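Test case, fold it:
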Amino acid sequence: MTVSLQSTFGSAFVGLVVSAVLYGVTILQTYLYYRNYPEDSRILKWMVAVLWLLDTAHIVLCTIAVYSVLVLNFNDPTILTTPTWCVIVQTDFNGLIGFIVECFYARRVWLVSRNIYLTIVILILSVIHFALGIVFTVGSFEMTRANFGELVWVTSTGLGSAAAADMMIGISLCWYLSKNRTGIQRTDHLITTLMKYSLTTGFLTGIIACLVVLTFGIMPNNFVYVGFFWLLGKCYVNSILAALNSRESLRERAHPRDGSFLNMSGVTPSVVIMSPTRRRPSLSVNVDTAILSKADYPPPPSASTANSVPSPRVS
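Here you go, the predicted model:
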């Protein structure tokens, strides 16, 4: 099998650079989450911590894989046809990240729709994605790069399930959110914003998963698919962090706080959602009036005053 450095680890190097940029965004969003949402539940905080640790381990494994080939074994061409343990193991980290994120969004679908069948289908597709990732890892250790074409069905089925789950999440969230329109312009605008977030999240990861399947099916013996696959995990993590961090922005647009930017700037928020039990504060105006009088001459003294004041003596 004839392979070139450009089509193998050259493509992987490009994917590593873009992944490192997205990992920087992950660090920033993780910091913003823990700073802005200290009152979140422990389960949610632990989930964010686990995703960050998995993403960190993934970028470390990718860096080791590229460094070991391009630096440590730069004069050994046989390394291009030998699968390294770092490239193989990183698959499971990405698969576990995708599984956690898809389960999180499946819970959101359940809360919005209360459709148990739809939620179960999404969870089943997520399990297939994660399980076939493990199958790919085990199979990669037992064969050479020349036989990677035998694993096309594993990758196509696993990542195809991931793409189907992501698109189902995006479409179902948009569908059930659209059914909650009230006809009030401000409320509908907020629902439209949430629908845009859902579509962007679901279709972005779904399109990248389809690109991985397409490139691996056409070119299983090079690493073009690896570059896209490394981006997939970073998009999963950043999508869920963006969804968590956007809550404060949406809440601010719905209920501007005193002293906030929207409140101080005099901009009327585009969305106002009032709770059924929340009443508008009553406005009362108290006007105090007083009558002031002014005379050019002092008033004449009263009778009692006149008796008490001695009359002037005339000489």
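
going forward, measure contacts between C-alpha atoms and count neighbours the same way
Fine.

Buried residues in the helix or strand hosting residue 63, which are they?
Following DSSP states H and E, one finds residue 63 within helix 42-67. Buried residues in helix 42-67, counted by 16 or more other C-alpha atoms under 10 Å: 45, 48, 51-52, 54-56, 58-59, 61-63, 65-66.

which stretches of the stretch 201-315 of the chain form helices?
Assigned by DSSP state H, counting those that start in this stretch, the stretch 201-315 of the chain shows helices spanning 224-254, 261-265, 303-308.

tell me which residues of the shortest one are tucked away?
Along helix 261-265, the positions that meet the burial threshold by neighbour count (16+ other C-alpha under 10 Å) are 262, 263.

Over to the longest one?
For helix 224-254, the buried set under the neighbour-count rule, 16+ other C-alpha under 10 Å, comprises 224-242, 244-245, 252-254.

gap between that helix and the chain center?
Offset of helix 224-254 from its chain centre (C-alpha atoms, centre = their mean, to the nearest Å): 4 Å.

any idea of the angle that helix forms with helix 42-67?
150 degrees (axes from the mean of the first three to the mean of the last three C-alpha atoms, to 10 degrees).

And for residue 89, the neighbour number?
Per other C-alpha atoms under 10 Å, the neighbour tally for residue 89 reads 20.

residues contacting the residue most central in space within the chain?
By C-alpha atoms, centre = their mean, the chain has its centre lying nearest to residue 242, at 2.1 Å. The contact partners of residue 242, by C-alpha atoms under 8 Å, 6 or more residues apart in numbering, come to residue 29.

From residue 31, how far out is it?
For residue 242, the distance to residue 31 equals 12 Å [C-alpha to C-alpha, to the nearest Å].

residues shared between the contacts of those two?
Counting by C-alpha under 8 Å, 6+ apart, no residue touches both residue 242 and residue 31.

Quick one: list the elements packing against the strand or helix carrying residue 197.
Using DSSP H and E, the element containing residue 197 is helix 185-218. Helix 185-218 is packed against helix 152-178, helix 224-254, with contacts defined by 3 or more C-alpha pairs under 8 Å, 6 or more residues apart in numbering; DSSP states H and E.

Buried ones in the shortest one, by neighbour count?
Neighbour counts over helix 152-178 (16+ other C-alpha under 10 Å) mark 152, 154-174, 177 as buried.

structure for this one too, so we can compare:
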Amino acid sequence: MPTSPLASTLGVWLVTQLLQAILYGMGLLQAYLYFYWYPGDGWFTKAAVILITLCETAQTCLFFGGSYQFFIFGFGDFTPFTPVPWESKAQLLALTLSTFIAQEYFAHTLYLIHERKILYPLFVSLLGLASLGAGIAQCSILFSITSFVELGKTSTALNAQAATALACDFAITAGLCWRLNTSRTGIQSTNRLINFVIMTVINRGVLTMLFALLNIILWVTQPEAFYFLLMNSMCGKFYMNSMLAILNTRDHARTLARGGSSIAAPSFAMNSRADTRGPIGVNVTVTETMHE
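I've put the predicted structure just below:
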């Protein structure tokens, strides 16, 4: 079967749209479940969920708008890469903002579980700001070009954004895992809870770091294809889903803590769905209950 010359460009674009639509649907379901299950959360957490959902909604709609320009208005045009639809440029800005919101949310989580010590969370927050700045620079350059052939002009900004996002994700994962691991006690139910949260954090970090790394590799090795676009677009959806998954698994984590221990923390409230303010974290106070 002959390969289409558009397989590595518009073909990848269509695959990207399909995959991110699936992940977007998963994210919307998680957002709905979050507001249904945890109406008592504080407004900081609610605002983060609302903002990241709005950004990912805008990104998905704009990406579809770019597809419409290519495949409807550009139908039969065998030079579809000129001009670049403005929707294709704007979707990158929405993606950059979505990534920043998730990174700053996790920086705030680190601030809470590190007993409000500012240095390490500030470092993570600055990495997030650096990633945002590089992303905005990339968007600015992208709006100045007229053809995908000129994408090479965004190379420095693209690599800087992906590298700082990768560094930020690594710092978030390392900081959360270290603090959680030092919260272990001799009580089995508490350690079971901590193991669950650590695995959740690692799974979150591995996905986003892997795709950020692949984004750089594919851009450097195959800049003429859109494979890097697939990795870049997936990152935003992974941020959204991982952030909401961590928030939505708090009740499951609470069941792991049952069995003779009660855990209370301003950042990981375990008492009820109506009292789950703040991001997930572990600042553990354990009260052991004796069972006859």
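
What does the superposition give as a TM-score?
The pair, once superposed, lands on a TM-score of 0.85 when counted by TM-score structural alignment, normalised by the length of the second structure; 267 aligned residues with a C-alpha RMSD of 2.2 Å.

which residues of the second structure does the helix holding residue 197 of the first structure align to?
Helix 185-218 of the first structure lines up with residues 188-221 of the second structure when matched by TM-score structural alignment.

repeat for stretch 151-162 of the first structure
Stretch 151-162 of the first structure corresponds to residues 154-165 in the second structure, going by TM-score structural alignment.

starting at the chain centroid, how far to that stretch?
Computed by C-alpha atoms, centre = their mean, the chain-centroid distance of stretch 154-165 of the second structure equals 16 Å.

What of stretch 48-67 of the second structure?
Between the centre of stretch 48-67 of the second structure and the centre of its chain there are 13 Å (C-alpha atoms, centre = their mean).

And that stretch against the first structure, how far off on average?
Following the fit onto the first structure, the mean deviation recorded for stretch 48-67 of the second structure is 1.1 Å by mean C-alpha distance after the TM-score superposition for the first structure.

coming back round to it: just the buried residues of the match of helix 185-218 of the first structure, please?
Buried residues in stretch 188-221 of the second structure, defined by neighbour count with 16+ other C-alpha under 10 Å: 189-191, 193-195, 197-198, 200-202, 204-205, 207-209, 211-216, 218-219.

same deal with stretch 135-152 of the first structure?
Those would be 136, 137, 139, 140, 145, 146, 148, 151, 152, for stretch 135-152 of the first structure by 16+ other C-alpha under 10 Å.

Inside strands: which ones of those?
Among these, no residue falls in strands (DSSP state E).

Of the residues you listed, just say which sits nearest to residue 36 of the first structure.
Nearest to residue 36 of the first structure among those, counting by C-alpha to C-alpha, is residue 137 at 38.0 Å.

Next, the angle from the helix or strand encompassing residue 107 of the first structure to helix 185-218.
Using DSSP H and E, residue 107 of the first structure sits within helix 85-113. Here the directions of helix 85-113 of the first structure and helix 185-218 differ by 150 degrees (the same axes, to 10 degrees).

average gap between helix 85-113 of the first structure and the second structure?
With mean C-alpha distance after the TM-score superposition for the first structure, helix 85-113 of the first structure averages 1.0 Å from its match.

which helices and strands does that helix pack with?
Helix 85-113 of the first structure packs on helix 42-67, helix 116-141, helix 152-178, helix 224-254, going by 3+ C-alpha pairs under 8 Å, 6+ apart.

can you redo those helices as CSV with distance to residue 277 of the first structure?
Conversion of these to CSV gives the following (distance: least, C-alpha to C-alpha, whole Å):
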stretch, distance to residue 277 of the first structure
helix 42-67, 28
helix 116-141, 30
helix 152-178, 23
helix 224-254, 16
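
Which of those helices sits closest to residue 271 of the first structure?
Of all these, helix 224-254 comes closest under C-alpha to C-alpha, at 4.9 Å.

Tell me what angle the helix holding residue 197 of the first structure forms with helix 152-178.
Counting by the same axes, to 10 degrees, helix 185-218 of the first structure lies at 170 degrees to helix 152-178.

and helix 185-218 of the first structure, how far from the chain's centre?
Here helix 185-218 of the first structure is found 12 Å from its chain centre; the criterion is C-alpha atoms, centre = their mean.

try stretch 109-126 of the first structure
Mean C-alpha position of stretch 109-126 of the first structure versus that of the full chain (C-alpha atoms, centre = their mean) differs by 20 Å.

Flag every buried residue along it.
Within stretch 109-126 of the first structure, the residues scored as buried using 16+ other C-alpha under 10 Å are 109, 110, 112, 113, 118, 119, 122, 123, 125, 126.

Show me which of the residues you listed is closest to residue 96 of the first structure.
Closest to residue 96 of the first structure out of these is residue 126 (9.7 Å), distances taken as C-alpha to C-alpha.

Give the other helices and strands that the helix holding residue 63 of the first structure contacts.
Where contact means 3+ C-alpha pairs under 8 Å, 6+ apart, helix 42-67 of the first structure is packed against helix 11-36, helix 85-113, helix 224-254.

The last one: average distance to aligned residues in the second structure?
Its match in the second structure and helix 224-254 of the first structure itself, once the structures are fitted together, sit a mean 1.0 Å apart by mean C-alpha distance after the TM-score superposition for the first structure.

The residue lying closest to residue 290 of the second structure once chain neighbours are set aside: what's it in contact with?
In space, and not counting its chain neighbours, residue 290 of the second structure is closest to residue 260: 6.9 Å by C-alpha to C-alpha, 6 or more residues apart in numbering. Applying C-alpha under 8 Å, 6+ apart, we find residue 260 of the second structure in contact with 189, 287, 288, 289, 290, 291.

Would you confirm that the fourth one contacts residue 261?
So the one you mean is residue 289 of the second structure. Yes. Between residue 289 of the second structure and residue 261 there is a contact at 6.3 Å, judged by C-alpha atoms under 8 Å.

the more surrounded of the two?
Under the criterion of other C-alpha under 10 Å, the comparison of residue 289 of the second structure against residue 261 puts residue 261 first, with 18 against 10.

before we move on, the earlier item: and the helices and strands packed on helix 185-218 of the first structure: which comes nearest residue 99 of the first structure?
Closest to residue 99 of the first structure of these is helix 152-178 (C-alpha to C-alpha; 8.7 Å).

Give me the mean deviation of the closest one from the second structure.
Following the fit onto the second structure, the mean deviation recorded for helix 152-178 of the first structure is 0.9 Å by mean C-alpha distance after the TM-score superposition for the first structure.

tell me the angle of that helix relative to helix 116-141?
Here helix 152-178 of the first structure runs at an angle of 150 degrees relative to helix 116-141 (the same axes, to 10 degrees).

any chance of the helices and strands packed on helix 42-67 of the first structure in a markdown table, plus distance to residue 308 of the first structure?
Putting those into a markdown table (distance: least, C-alpha to C-alpha, whole Å) gives the following:
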| stretch | distance to residue 308 of the first structure |
| --- | --- |
| helix 11-36 | 78 |
| helix 85-113 | 90 |
| helix 224-254 | 73 |
